[in-house]
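**Q** build me a structure from this.
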Amino acid sequence: MPQPRRFRLALAAALLVAVPSAALSACSAGSDAETLLIRPDTPETTLGALKVQDVLLVTGPEGGGGPLAVVASVYNGGAATDRLELISVNELPQNAAITPAPNRPQLQIPQGQTLTVGGPGNTTAVLQNPDNIVRAGDTRLVTFRFAQSGVVTLWVPVQPAVGYLQGYGPGGS
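**A** Now for the predicted structure:
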């Protein structure tokens, strides 16, 4: 048997064994794999058809007091459009000043879409922090109010605007 033909047969045999075993091994984890139990380390909750996820309060890069930026994603899995009305922190006297993103002037969350709060080009929500009550390392109760779905409150960590949060702090810090 010529050398190239033997090589092709060996290659075909190797592929015949490798391809099905790779495909079958991917399925062996099943629908109850432990990796499905991994949850994000940021707070999340549901309120009717809304999923409020990845919620953080972000201080300036120094981590001390001063204004706070809210970071969150709100996904609308329902059939009707909803609208973000307010964000507040229980210890602070004023609600967040919310500035809509150019593509969401009414703070609406249409069916099947996400409203992103915080970060460049997105809706922003900034809370004044008089007397530096809230600082990096704290955990605070944050309340979101929506026009259709109502009110939801969750415990949220306070992080400084460093590392992957750089650019998400108050004033884009």
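**Q** could you use CA atoms for every contact and neighbour count after this?
**A** Will do.
**Q** ok, and what's touching stretch 153-173?
**A** The contact list for stretch 153-173 (Cα atoms under 8 Å, 6 or more residues apart in numbering) reads 42-45, 55-63, 67-69, 71, 118-120, 126, 134-144.
**Q** mind listing the helices for the chain?
**A** Along the chain, counting by DSSP state H, helices occupy 3-27.
**Q** can you give me the strands for it?
**A** Secondary structure of the chain, counting by DSSP state E: strands at 45-47, 50-59, 68-76, 82-89, 97-99, 108-109, 114-117, 124-127, 139-146, 150-160.
**Q** let me have the ones you listed in TSV, extended by distance to A23 and mean neighbour count.
**A** Shown next, in TSV, are these (distance: least, Cα to Cα, whole Å; neighbours: other Cα atoms under 10 Å):
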stretch	distance to A23	mean neighbour count
strand 45-47	35	14
strand 50-59	33	23
strand 68-76	33	24
strand 82-89	42	20
strand 97-99	48	17
strand 108-109	39	22
strand 114-117	34	22
strand 124-127	44	24
strand 139-146	44	17
strand 150-160	41	18
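**Q** I have a second one here; can you model it like the first so I can compare?
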Amino acid sequence: MSSSRSSLRRGAVAAAVLALSSLSLAGCGAGFDAGTNQIRPDNVLKRVGDIQLQNVTVITSEDADGPASITARIFNGGDEDETLGGISFRSDGGTGTFVLSPADGGSLTVPAGGHLMLGGEGNASAIVQNAGDQDITDGEAQQLTFELSATGDIDVRALVFPAEDITYEEWGPSASPSGDGPEQDAAEGGESPEAEESPGTGESPEGELPAEGEAQDDGAGLDDGVGGDDTDDDGDDDADDAAGVDVPADGVESAR
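**A** Have a look, this model is predicted:
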């Protein structure tokens, strides 16, 4: 009897030790400061008050003396909207400012609980001309200052990458369009190829119309962009439209 009691006692002690160790391990991942909650972006992360800057990067063009642009996501965790008033830089060549332009129909507001995306198609932009003359050099860490309406100045150091880097090729400064394109050829009298019936557009019963609210597939694809983190939070974040060729609306006749 004594040996069986001893065995039971040892088993109870082992179970208690196992339970306590499980609780201690579970506690390591609990709370707001848990290690699993500390996910950092690939590049610059800077928080001042309610404003957080993420993935701040300076991207140069293929021409060393060409423009440079900034890609970044600015998050606002506060209850009031803020406005991005400017971005300046300091380098061995002196100081300067990036020219800010809002997205089409947009603004440079960082909404409360939201974010503002810089760089990439359809987003606000920040560009400086003659980057080489400004000593903005690939591989360097560029000193930048973001000016917010309520938070004030936020200083960060952002890495400089070339636009031909596959990671940033869709985010660099845009080049001026050149060369003859399909639209110009058409304007000069070139013939357009005969329209073909799109796959999946078979004949409909005569007089029958598509159901109200039914959208037609335009065939365009979307590529998700960098960055981020997005609620765009960014994160945000950012979609680049794939380019397509416009087809005249009267190029396809409905089958009767």
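**Q** and the residue most central in space within structure 1, how far from V117 of structure 1?
**A** Closest residue to the average C-alpha location of structure 1: D54 at 3.3 Å, with Cα atoms, centre = their mean. Summarising the geometry, the distance separating D54 of structure 1 from V117 of structure 1, computed by Cα to Cα, to the nearest Å, is 10 Å.
**Q** list residues touching both of those two?
**A** V71, A72, S73.
**Q** ok, S3 of structure 2 - contacts?
**A** With contact taken as Cα under 8 Å, 6+ apart, S3 of structure 2 is in contact with no other residue.
**Q** wait, is it part of a strand?
**A** No - the secondary structure assignment for S3 of structure 2 gives helix rather than a strand, going by DSSP: H, G, I helix; E, B strand; the rest coil.
**Q** ok, A13 of structure 1 - how many residues close by?
**A** Counted with other Cα atoms under 10 Å, the neighbours of A13 of structure 1 add up to 11.
**Q** if I look at it, how far off is G66 of structure 1?
**A** From A13 of structure 1 over to G66 of structure 1 (counting by Cα to Cα), the distance is 67 Å.
**Q** swap in D54 of structure 1?
**A** Distance, D54 of structure 1 to G66 of structure 1, by Cα to Cα: 22 Å.
**Q** the closest residue to S91 of structure 2 other than its chain neighbours: neighbour count?
**A** Using Cα to Cα, 6 or more residues apart in numbering and skipping the chain neighbours, the partner closest in space to S91 of structure 2 is D135 (6.2 Å). By other Cα under 10 Å, the residues close to D135 of structure 2 number 17.
**Q** with the one 3 residues further on instead?
**A** The tally of other residues near D138 of structure 2 (other Cα under 10 Å) stands at 17.
**Q** thinking it is in contact with T60, fair?
**A** Yes - under the contact definition of Cα atoms under 8 Å, D138 of structure 2 touches T60, with a separation of 7.2 Å.
**Q** doesn't A12 of structure 2 fall inside a strand?
**A** No - note on A12 of structure 2: no strand contains this position according to three-state DSSP, which reports helix.
**Q** quick check: it vs S24 of structure 2, distance?
**A** Between A12 of structure 2 and S24 of structure 2 the distance is 19 Å, computed by Cα to Cα.
**Q** try E82 of structure 2
**A** The spacing between E82 of structure 2 and S24 of structure 2, counted by Cα to Cα, is 43 Å.
**Q** residues contacting A34 of structure 2?
**A** With contacts taken as Cα under 8 Å, 6+ apart, A34 of structure 2 has the following neighbours: C28.
**Q** before we move on, the earlier item: which one of the shared contacts of D54 and V117 of structure 1 is nearest V19 of structure 1?
**A** In terms of Cα to Cα, no member of the shared contacts of D54 and V117 of structure 1 lies closer to V19 of structure 1 than S73, at 39.4 Å.
**Q** residue in structure 2 matching that closest one?
**A** Counting by TM-score structural alignment, S73 of structure 1 lines up with R73 in structure 2.
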